[in-house]
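A.B. asks: fold the following, please.
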Amino acid sequence: MNKIVEKVILVGVETEDNYTRFEGSMKELKNLTKTAQGEVVFSLTQKRPRIDRQTVIGKGKVEELIQLVDAYEADIVIFNHELTPRQNQLIVEAVGVKVIDRVQLILDIFAMRARSKEGKLQVELAQLNYLLPRLIGQGKQLSRLGGGIGTRGPGETKLESDRRHIRNKITAIRRELKEVTAHRERSRQKRRSSDVFQIGLIGYTNAGKSTILNLLTTAGTYSEDQLFATLDPLTKKWQLPQGMVVTITDTVGFIQDLPTQLIEAFQSTLEESRSMDLLLHVVDASAEERMQHEQTVVELLNDLDLEQIPVLTVYNKSDQIDEDEFTPTLFPNVLVCAKSTLGKDELTKAVREKMMELLVPYELDIPSDQGQLLSELTRHTLLLSEIFDEDQNVYHVKGFAKNGSRWTNSSQ
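C.D. replies: Have a look, this model is predicted:
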């Protein structure tokens, strides 16, 4: 059975505040709509110093929007701005079809993409938090109908029970999330105490993080050319050519104007990134809005207090650009095509060099009868050389290990 594709009209206002990123933001809204399986039939844009307090676009444009909805038989209107409950209501009354904003659209995609129990709970929490004030807004509307006949009875009671139901649900989800978060924290502590070097993948949505995870670990994660293809953090083991095993965690993609409801809801997911030893910031080198994407991620890292974690920028999709004309803006960096084996070698080399800067060098002598210890060193540290000394019957080993690990503590 074919899915019914909704016809969508996009609406955006270019103001004094957003003119530098307006065009990119509208293009992104179109991609988001496509990801949510909608078909954009028209984009209505307008320039004004600031948005209209009542309808965002003003009376004249509302009239134009009504005609467009009619002409294109649109099912839904999506605004590129967060709408207040009042604005939403006024626009719905005027156009007569469903009206949502950018935040609701992103929440909708997140709901489609959530796979794990935690992901689903987080999205539901964000949606309910978004819905609550909008219900209250409608309640105010009902109570403003003049009082007396027609405003008492089930209408208001229904709203009250809806609100109570939503509040109860929010409390229940928060409680459940607390348990899931505690479990995740225990797994994280376990990884932290096991001397394992942890790498996190971060970046703008659709930059190729999942493709890179698949390239390095053969994780087989969902990696499509879509926004927010990955929602649930996924941690996989990656064995470096020298034998060292590290973990790589894929995280949710960042986006311009990421709704605060989502940042709050996904705190525990983003918490994953806090315990990382190195972040790989994946950037789509071919994106027209590349600089804007980089800035968005860097600002979000600061907002989430992650700026102290070392970062290696991975410029991806080198096959889609002219490498000679490419000028990187973030350092240190590496330029790769994650869909090629050569890309894997280049990336591995760059990560290894960065790790050597972050790890502590050690030198040890291991007796020849302690082969188990040698294989542990190979797995848990970046082993550079092992030379067997026949006279002393020991292996001279050199390498790099995590600071505070038993290898660096026992280093000679």
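A.B. asks: CA only for contacts and neighbour counts going forward, please
C.D. replies: Will do.
A.B. asks: now do the contacts for the residue lying closest to Asp225 once chain neighbours are set aside.
C.D. replies: Spatially, and ignoring its direct neighbours in sequence, Asp225 is nearest to Asn206 (6.3 Å; CA to CA, 6 or more residues apart in numbering). For Asn206, the contacting residues are Asp225, Gln226, Leu227, Phe228, Ala229, Gly253, Asp284, by CA atoms under 8 Å, 6 or more residues apart in numbering.
A.B. asks: CSV for those, including neighbour count?
C.D. replies: Listed next are the contacts of Asn206 as CSV, based on neighbours: other CA atoms under 10 Å:
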residue, neighbour count
Asp225, 13
Gln226, 16
Leu227, 24
Phe228, 25
Ala229, 24
Gly253, 23
Asp284, 24
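A.B. asks: between these, which is nearest Met356?
C.D. replies: Met356 has its nearest neighbour among the contacts of Asn206 in Asp284, at 25.9 Å by CA to CA.
A.B. asks: I'd say the closest one and Met291 touch.
C.D. replies: No. Applying CA atoms under 8 Å as the test, Asp284 and Met291 come out as separate, 10.1 Å apart.
A.B. asks: related to what we said a few turns ago, name the element the residue nearest to Asp225 belongs to?
C.D. replies: Using DSSP states H and E, Asn206 maps to neither a helix nor a strand.
A.B. asks: same deal with the one 10 residues further on?
C.D. replies: Leu216 is part of helix 209-217, with elements assigned from DSSP H and E.
A.B. asks: again with Leu131
C.D. replies: helix 117-143.
A.B. asks: which stretches of the chain form helices?
C.D. replies: Listed in chain order, the helices of the chain (DSSP state H) span 22-35, 58-72, 85-95, 102-113, 117-143, 154-192, 209-217, 260-265, 267-274, 290-303, 341-358, 371-380, 406-409.
A.B. asks: now for the first one, which elements pack on it?
C.D. replies: The helices and strands touching helix 22-35, judged by 3 or more CA pairs under 8 Å, 6 or more residues apart in numbering; DSSP states H and E, are strand 6-14, strand 38-47, helix 102-113.
A.B. asks: just those: most buried one?
C.D. replies: Across these, averaging neighbours per residue (mean count of other CA atoms under 10 Å) puts strand 6-14 on top, at a mean of 22.
A.B. asks: got the angle between that one and helix 102-113?
C.D. replies: For strand 6-14 against helix 102-113, the angle by axes from the mean of the first three to the mean of the last three CA atoms, to 10 degrees is 140 degrees.
A.B. asks: and for comparison, fold this next one:
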Amino acid sequence: MNNCWLFHPEYNNLSSRSADASLNELRLLAKSINLKILKSVVIKVKKVSPSSYFGNGKVNEIAKDLKIKNPKRCVIIINDRLSPIQQRNLENLWSFKILDRTSLILEIFGSRAVTKEGSLQVELAHITWQKSRLVRTWTHLERQRGGRGFLGGPGELQIELDRRYLTSRIKKINHELRKIKRTRTLHRNKRKREFPLVSLIGYTNAGKSTLFNKLTGSKELAKDMLFATLDPKHRKVTISYKNQFILSDTVGFVSKLPTELIEAFKATLDEIIYSDLILHIRDISHEDYDIQNKDVINIVRNIFNIDNCEMPENYIEVINKVDKVNFLHNSSNNTINKIFISAKTGEGIEDLIKTIITRLK
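C.D. replies: Model prediction:
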């Protein structure tokens, strides 16, 4: 197991998301790829340095701390998107590998991909991101040519060769994904001819997979981890002979989800567009409950290409984990567009099923 130090930059309390919640989410992201956390801190940032992100004083302070403690097999993770120059300079100044939030999420998605489509989508996102950062090389390319890894500095000729390789690989992946998308469309059209499609969306770890198992009767254990579901799952739900539908569990969302991932997973996320009903699963027990809602809504609007005043008409909020809060549930709390449930205990599931049936008619 590799070790890590986690740094969450806080901009003079300008963020609507609490620093503690952001740092805790970063811890969960790191743990989800089995990194052992040796240190996690919030760092106040007044102004971002174009060359090193943090100011010289903070960079030198961290450099001294790293030199004294000298953590073995350690990666430094910064909870924001770094420019190639910032990342390279910090790696040189600290002599440790640096991951920013984007590269960490890409690593997690890479570790979760199990199908051919999922693996291709993650690779497409990774190399699209890497191509835009070719002031340094991709570690994989360094290994191919026997280089010295992420601390090595390639010449301009090698950078151009890498860029050509990545461009060629992007074309091949897009060709493969188009073929998979055609097959997916055929399957989706076949399913829709037989049964309506209901899709689960939500912030990662909001309880989508637990609800999916509850509605489908699956005995599969829902994992308590971020991005447990990467490749979409489909199961038929039979309430009665006349009331049947296909339930789809999609990838979870997260704040600052890399645009490269959204673009790469367009074919998968398109499943949401063609749904007859969209259930947005929300974790009412989370301290950033409202902010997570905004993150998901922004991604949904991006997928549907709609403005800030609209949401799809077939959209229902499913407020989950009521068992974790001081919440007295009864049917009067529910509306046609909002249902309160606990996927874990089953509370409110009957009301949710009735709403799904009503909305699908």
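A.B. asks: re earlier: show me the contacts of Asn206 of the first structure that map onto strands.
C.D. replies: Mapping the contacts of Asn206 of the first structure onto strands (DSSP state E) picks out Asp284.
A.B. asks: let me know the closest of the contacts of Asn206 of the first structure to Met26 of the first structure.
C.D. replies: Once CA to CA is applied, the member of the contacts of Asn206 of the first structure that ends up nearest Met26 of the first structure is Leu227, at 14.3 Å.
A.B. asks: looking at it, the closest one is touching Ala36, isn't it?
C.D. replies: No. Shown here, Leu227 of the first structure and Ala36 do not form a contact pair, counting by CA under 8 Å, at 9.3 Å.
A.B. asks: give the contact list for Ser273 of the first structure.
C.D. replies: Gly200, Thr251, Leu279, Leu306 are the contacts of Ser273 of the first structure under CA under 8 Å, 6+ apart.
A.B. asks: who touches stretch 53-68 of the second structure?
C.D. replies: By CA under 8 Å, 6+ apart, the residues outside stretch 53-68 of the second structure that reach it are Val45, Lys47, Val48, Ser49, Ser52, Leu82, Gln86, Leu90, Leu93, Trp94.
A.B. asks: Leu65 of the first structure matches what in the second structure?
C.D. replies: Leu65 of the first structure maps onto Ile62 in the second structure when the alignment is built from TM-score structural alignment.
A.B. asks: repeat that for Asp322 of the first structure.
C.D. replies: Per TM-score structural alignment, Asp322 of the first structure is aligned with Asn326.
A.B. asks: count the residues that sit near its match.
C.D. replies: Residues near Asn326 of the second structure, counting by other CA atoms under 10 Å, number 8.
A.B. asks: state the distance from it to Ile349 of the second structure.
C.D. replies: As judged by CA to CA, to the nearest Å, Asn326 of the second structure and Ile349 of the second structure stand 18 Å apart.
A.B. asks: can you check Lys69 of the second structure too?
C.D. replies: Applying CA to CA, the value for Lys69 of the second structure to Ile349 of the second structure is 51 Å.
A.B. asks: likewise Ser16 of the second structure?
C.D. replies: Counting by CA to CA, the gap from Ser16 of the second structure to Ile349 of the second structure is 32 Å.
A.B. asks: between those two, which is the more surrounded one?
C.D. replies: Taking neighbours as other CA under 10 Å, Ser16 of the second structure and Ile349 compare with Ile349 leading, 19 against 9.
A.B. asks: the more buried one - nearest residue in space that isn't next to it in sequence?
C.D. replies: Ile341 (6.1 Å).
A.B. asks: now Arg48 of the first structure
C.D. replies: Thr15 (5.4 Å).
A.B. asks: how many other residues sit next to the counterpart of that neighbour in the second structure?
C.D. replies: In the second structure, the residue paired with Thr15 of the first structure is Tyr11, using TM-score structural alignment. Neighbour count of Tyr11 of the second structure, defined by other CA under 10 Å: 14.
A.B. asks: next up, the contacts around Tyr11 of the second structure.
C.D. replies: By CA under 8 Å, 6+ apart, the contact set of Tyr11 of the second structure is Lys44, Val45, Lys46, Lys47.
A.B. asks: swap in 10 Å and give it another go.
C.D. replies: Ala19, Ile43, Lys44, Val45, Lys46, Lys47, Val48 (CA atoms under 10 Å, 6 or more residues apart in numbering).
A.B. asks: what of Met26 of the first structure?
C.D. replies: Applying CA under 10 Å, 6+ apart, we find Met26 of the first structure in contact with Leu10, Val11, Gly12, Val13, Glu14, Leu32, Ser43, Thr45, Phe79, Asn80.
A.B. asks: the first one and Val41 touch, don't they?
C.D. replies: If I follow you right, that is Leu10 of the first structure. Yes. At 8.3 Å, Leu10 of the first structure and Val41 qualify as touching, with contact defined as CA atoms under 10 Å.
A.B. asks: in the second structure, what range does stretch 388-395 of the first structure match?
C.D. replies: When the second structure is aligned by TM-score structural alignment, stretch 388-395 of the first structure has no counterpart there.
A.B. asks: returning to what we had before: and which of the contacts of Tyr11 of the second structure is nearest to Lys192 of the second structure?
C.D. replies: Using CA to CA, the contacts of Tyr11 of the second structure come closest to Lys192 of the second structure at Ala19, 43.9 Å.
A.B. asks: that closest one against Val42, yeah?
C.D. replies: Yes. Judged on CA under 10 Å, Ala19 of the second structure makes contact with Val42 at a distance of 7.0 Å.
A.B. asks: Leu352 of the second structure: neighbour count?
C.D. replies: By other CA under 10 Å, neighbour count at Leu352 of the second structure equals 21.
A.B. asks: that one -> the first structure?
C.D. replies: In the first structure, Leu352 of the second structure lands on Ala350 (TM-score structural alignment).
A.B. asks: for that match, give me its contacts.
C.D. replies: Ala350 of the first structure neighbours (CA under 10 Å, 6+ apart): Leu312, Thr313, Val314, Pro332, Asn333, Val334, Leu335, Lys344.
A.B. asks: which ones are touching Tyr289 of the second structure?
C.D. replies: Arg17, Tyr203, Ala206, Arg282, Asp283.
A.B. asks: can you put these in a markdown table and add distance to Val322 of the second structure?
C.D. replies: Output for the contacts of Tyr289 of the second structure, formatted as a markdown table (distance: CA to CA, whole Å):
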| residue | distance to Val322 of the second structure |
| --- | --- |
| Arg17 | 22 |
| Tyr203 | 16 |
| Ala206 | 12 |
| Arg282 | 10 |
| Asp283 | 8 |
